[in-house]
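1. Provided below are the primary sequence and the corresponding predicted coordinates.
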Amino acid sequence: MSADIPILAANRVSDRAKKTLDIVKQFVEERCIPADPVFAAQVDAGGDRWDHHPSVIDDLKEEAKKLGLWNMFLAKGHYKEGAGFTNLEYGLMAEYLGKSRCASEAVNCAAPDTGNMEVLAKYGNEAQKKEWLQPLLDGKIRSAFLMTEPDVASSDATNIQLSMKREGNEYVLNGQKWWSSGAGDPRCKIYIVMGKSDPGNKDVYKQQSVILVPANTPGIKINRMLSVYGYDDAPHGHGHLSFNNVRVPASNMVLGPGRGFEIIQGRLGPGRIHHAMRTIGAAEKALEWMLLRINDPKKTPFGKQLKEHGVIIEWVAKSRLEIDAARLVVLNAAIAIDDRGAKGALKEIAEAKVLVPSMALTVIDRAVQSFGGAGVCQDTPLANMWAQIRTLRLADGPDEVHLQQMGKNENKKGKAVSAKILRQAEITKDLFAKYGVSLSHIGPKSKL
């Protein structure tokens, strides 16, 4: 087997998944990564960057289907529509996907479609699944998730203001959304939209709903596409949209009015871990580029190759340590989801969500530094990788929100931990007395 599997995960990975992992590795390394520059060139070809998508993606999709690489993200035991892999098994595959711009889309495992398909598979009714889930599963259309808004602090989703008012058999939507990833793609046919349907509800977590809005519904305007540190991410993109009296059938409501928080929590949990899985791969790719640079015999600052400078070798060692440690955190979260479900793995998911992007940014920054000026321009993928991964410290809830919750939960142990330490101190005092040892060297502030 050519693909490496950490010892932590080996006994939990099926023979079928091991074989598939080898295929994924080869497909990414030999087909997708070489196609990434072609993808970029095809986006730039012609006139409007938003009116077409690169044909190389379609060819890669056909190859992926023939190889059996399709919809691997829908976890075994949770969704009947998937390929039958666990979250742990997909996590190992997603690491390879994260090394290429094209790979995730080529195997129909790209955000935001993954999270949207999970919403429809988990919460959608049969009619909604037939109309929207099946075309997404088939890779015939793409989708967008509309939650964040420009005029409120969307890190607290109770602030969401887009209005959903019931009028007869329809809901009328008014408001704005931005960072609507995927909205620029001409293949995007459906928006999954969160809005406020019951602003008077005393329970602030029951005021919101999620509804399906076809992208061509009258009253929707894409005001602009947002850049990410200067990158527009065409044709996918991140849209700033306005809704002006947009009428949607009431039957498009997902799960029911007032259940928006339940749905987005069910969606964002797996989405966070998928981002973390792919980000491990991006960090690995950055380390590979750094190794390429420091072993270049033509680059000899101060008369030596970069690899001969002690600080550079230290960067390599630190990067390897940090990637391997972060990978274990991600795989631990994947195992927790497999065993307890996303709701039962919130701590592990949050740990991965916070830790992994910061790790990857550090590794990528070292690679950029090793390349000098070439590292910040289009001659390597590093600058674009850094920009994309920097957004993950904001996406699916900013780091600070997760750290706040993690800190509060950890602090709940404070009373029990204090009692334990004080009890241990009492035992130690008894032992001092038993063995006739003086307490004179213990400071006056000691718990002893």
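-> In hand now; what should we look at? Numbering: from 1, shown residues only.

2. make it CA atoms for all contacts and neighbour counts henceforth
-> OK.

3. ok, which stretches of the stretch 301-448 of the chain are strands?
-> Ranges of strands in the stretch 301-448 of the chain, per DSSP state E, counting those that start in this stretch: none exist.

4. point to the residue nearest the middle of the protein.
-> With distances taken as Cα atoms, centre = their mean, residue 275 lies nearest the centre of the chain, 2.1 Å away.

5. what sits against it?
-> Taking Cα atoms under 8 Å, 6 or more residues apart in numbering as the contact definition, residue 275 lies against 353, 392.

6. doesn't it lie inside a strand?
-> No - counting by DSSP: H, G, I helix; E, B strand; the rest coil, residue 275 is not part of a strand but helix.

7. next one: it from residue 369, what distance?
-> Distance, residue 275 to residue 369, using Cα to Cα, to the nearest Å: 25 Å.

8. same thing with residue 173?
-> 48 Å.

9. and for residue 43?
-> Residue 43 is 28 Å from residue 369, by Cα to Cα.

10. show the contacting residues for residue 196.
-> 160, 161, 162, 163, 164, 207, 208, 209.

11. can you report how many residues lie near the residue lying closest to it once chain neighbours are set aside?
-> Of all residues not flanking residue 196 in the chain, residue 208 sits nearest, at 4.3 Å (Cα to Cα, 6 or more residues apart in numbering). Residues near residue 208, counting by other Cα atoms under 10 Å, number 27.

12. one more structure, for comparison:
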Amino acid sequence: MDFAFDARTEELRAKLLAFMDEHVYPAEAVAEEQRAQLASPWDTPAVVEELKAEARRQGLWNLFLPDSEYGAGLTNLQYAPLAEITGRSPQLAPTALNCAAPDTGNMEVLTQFGDEQQKKQWLQPLLAGEIRSAFAMTEPEVASSDATNITTYIERSSDGTDEYVVTGRKWYISGAMNPDCKIFIVMGKTDPDGEDIRRQQSMILVPRDTPGVTVKRAMQVFGYEDHSHGGHAEVIFDHARVPVSNLIGEEGGGFAIAQARLGPGRIHHCMRLIGMAERAIELMCRRAVSRTAFGKALAQQGVVHNWIADARVTVEQLRLLVLKTAWLMDTVGNRGAHTEIQSIKIATPRAVVDIIDRAIQLHGAGGVSQDFPLAELYAGARTLMIADGPDEVHQRSLARRELKKYL
């Protein structure tokens, strides 16, 4: 395994680091000021569109897509250090580069499984950053960590029309509050009584303006509504009718599509989490050398030394594991990297939460305030111990794979 950056990665890293310094970090405060003046907090501040235009001009666009027909054509190993950099400003940078979830996963689904009409109607405007999208899987009434529990129905119309009827209730549907979110990829059951529980589900495209679709409310995460990412909404599908041609792939293929979608999504989250940890370490060090308590700088306190040293060791370990996972995904595929994908999904969020927590402690009251990004970083990192499968599901699967060697 050679994790040295190749020439193209080095070039993109240099451009992206400069883009962050010159455009993204200065825009963080501007975006908040502009958002306060908007008619709706879910509208996109003008500075975000300016960032997108500049990123596209510089060729820092759709870096996540390995398919060169649609994206930058980077491998996972090439994209990893770039995603890490964007994680330092998770509210702005991924969106600026058109590399923000859930659009990334939805574009991957349409690239791999969409037909030509679906690509033309929905993938192309997503690739251009003209619209946003949402992925509607999680439900409030069932344990959605087990996708076979999903109760949303996708039924063929009984009145002779060539349509599917979608009925169900979803929540924590990321991005759905954004008025630019024009399309939902909905996971539901087309064959709820089928013998194979992993062939009961299908995925279907449901435009936001479809009669019967109601974006009911924004769900909070530790009190945050996450305006910059378009929120996390509760969405009702009440006999929403869409053409049969809106089905993605085949009936019964939803579970397999979800697994294909979640592999890259999980590693992308972990890449960005490392960037979040690096931002927390930077803030911790700046605070330590600038604050005095009990007659000496915080940087002279032994416990602060321990926090900073432990954080640095942890980040270096996590980065190596993420890079190994990216390398395996590139060389043996997502299935061959299953153990490593689950390992980083377990290890990275919980370790980064701990690092951010130490940074908050070092900042005192400021750490939990809106004057520093730490509280929001904490909320985002802590959520990822649940999102894309809670830790316990991955631990269960990983343990079973290990035990299988001895049974």
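-> Great, that's in hand. Because the structure is a prediction, the values reported are computed rather than measured.

13. residue 43 and residue 369 of structure 1: which has the busier surroundings?
-> Comparing residue 43 of structure 1 with residue 369 by other Cα under 10 Å, the one with more neighbours is residue 43, at 21 against 15.

14. grab the nearest non-local neighbour of the alignment partner in structure 2 of residue 113 of structure 1.
-> Structural correspondence for residue 113 of structure 1 with respect to structure 2 (TM-score structural alignment): residue 103. The spatially closest residue to residue 103 of structure 2, leaving aside those adjacent along the chain, is residue 133, at 5.6 Å (Cα to Cα, 6+ apart).

15. so who does the one you found touch?
-> Contacts of residue 133 of structure 2 by Cα under 8 Å, 6+ apart are 102, 103, 106, 126, 175, 176, 180, 181, 182, 183, 184, 185.

16. dump those to CSV, plus neighbour count, distance to residue 25 of structure 2 and secondary structure.
-> Putting those into CSV (neighbours: other Cα atoms under 10 Å; distance: Cα to Cα, whole Å; DSSP: H, G, I helix; E, B strand; the rest coil) gives the following:
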residue, neighbour count, distance to residue 25 of structure 2, secondary structure
102, 19, 23, coil
103, 24, 23, helix
106, 23, 27, helix
126, 22, 25, helix
175, 28, 22, coil
176, 32, 26, coil
180, 18, 24, coil
181, 20, 25, strand
182, 19, 29, strand
183, 21, 30, strand
184, 22, 31, strand
185, 21, 32, strand
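
17. could you pull out the helices for the stretch 1-150 of structure 1?
-> Ranges of helices in the stretch 1-150 of structure 1, per DSSP state H, counting those that start in this stretch, are 7-10, 15-27, 33-44, 55-67, 87-97, 103-106, 113-123, 126-128, 134-137.

18. deepest of those helices, which one?
-> Comparing these by mean neighbour count (mean count of other Cα atoms under 10 Å), helix 87-97 ranks first with a mean of 27.

19. run the angle between it and helix 33-44 for me.
-> 70 degrees (axes from the mean of the first three to the mean of the last three Cα atoms, to 10 degrees).

20. so helix 87-97 of structure 1 aligns onto which residues of structure 2?
-> Counting by TM-score structural alignment, helix 87-97 of structure 1 sits on residues 76-86 of structure 2.

21. residue with max distance from the center of structure 2?
-> Per Cα atoms, centre = their mean, the most distant residue from the centre of structure 2 is residue 295 (43.6 Å).

22. thinking again about what came up before, out of the helices of the stretch 1-150 of structure 1, nearest to residue 220 of structure 1?
-> helix 113-123 (19.6 Å; Cα to Cα).

23. which helices and strands sit right next to that closest one?
-> helix 134-137, strand 142-146, helix 260-294 (3 or more Cα pairs under 8 Å, 6 or more residues apart in numbering; DSSP states H and E).

24. what's the angle from that helix to helix 260-294?
-> For helix 113-123 of structure 1 against helix 260-294, the angle by the same axes, to 10 degrees is 150 degrees.

25. any idea which of the contacts of residue 196 of structure 1 is closest to residue 387 of structure 1?
-> For the contacts of residue 196 of structure 1, the nearest to residue 387 of structure 1 is residue 160 (26.3 Å; Cα to Cα).

26. could you report the neighbour count for the residue mapped onto that closest one from structure 2?
-> Residue pairing (TM-score structural alignment): residue 160 of structure 1 is matched to residue 150 of structure 2. By other Cα under 10 Å, 25 other residues sit near residue 150 of structure 2.
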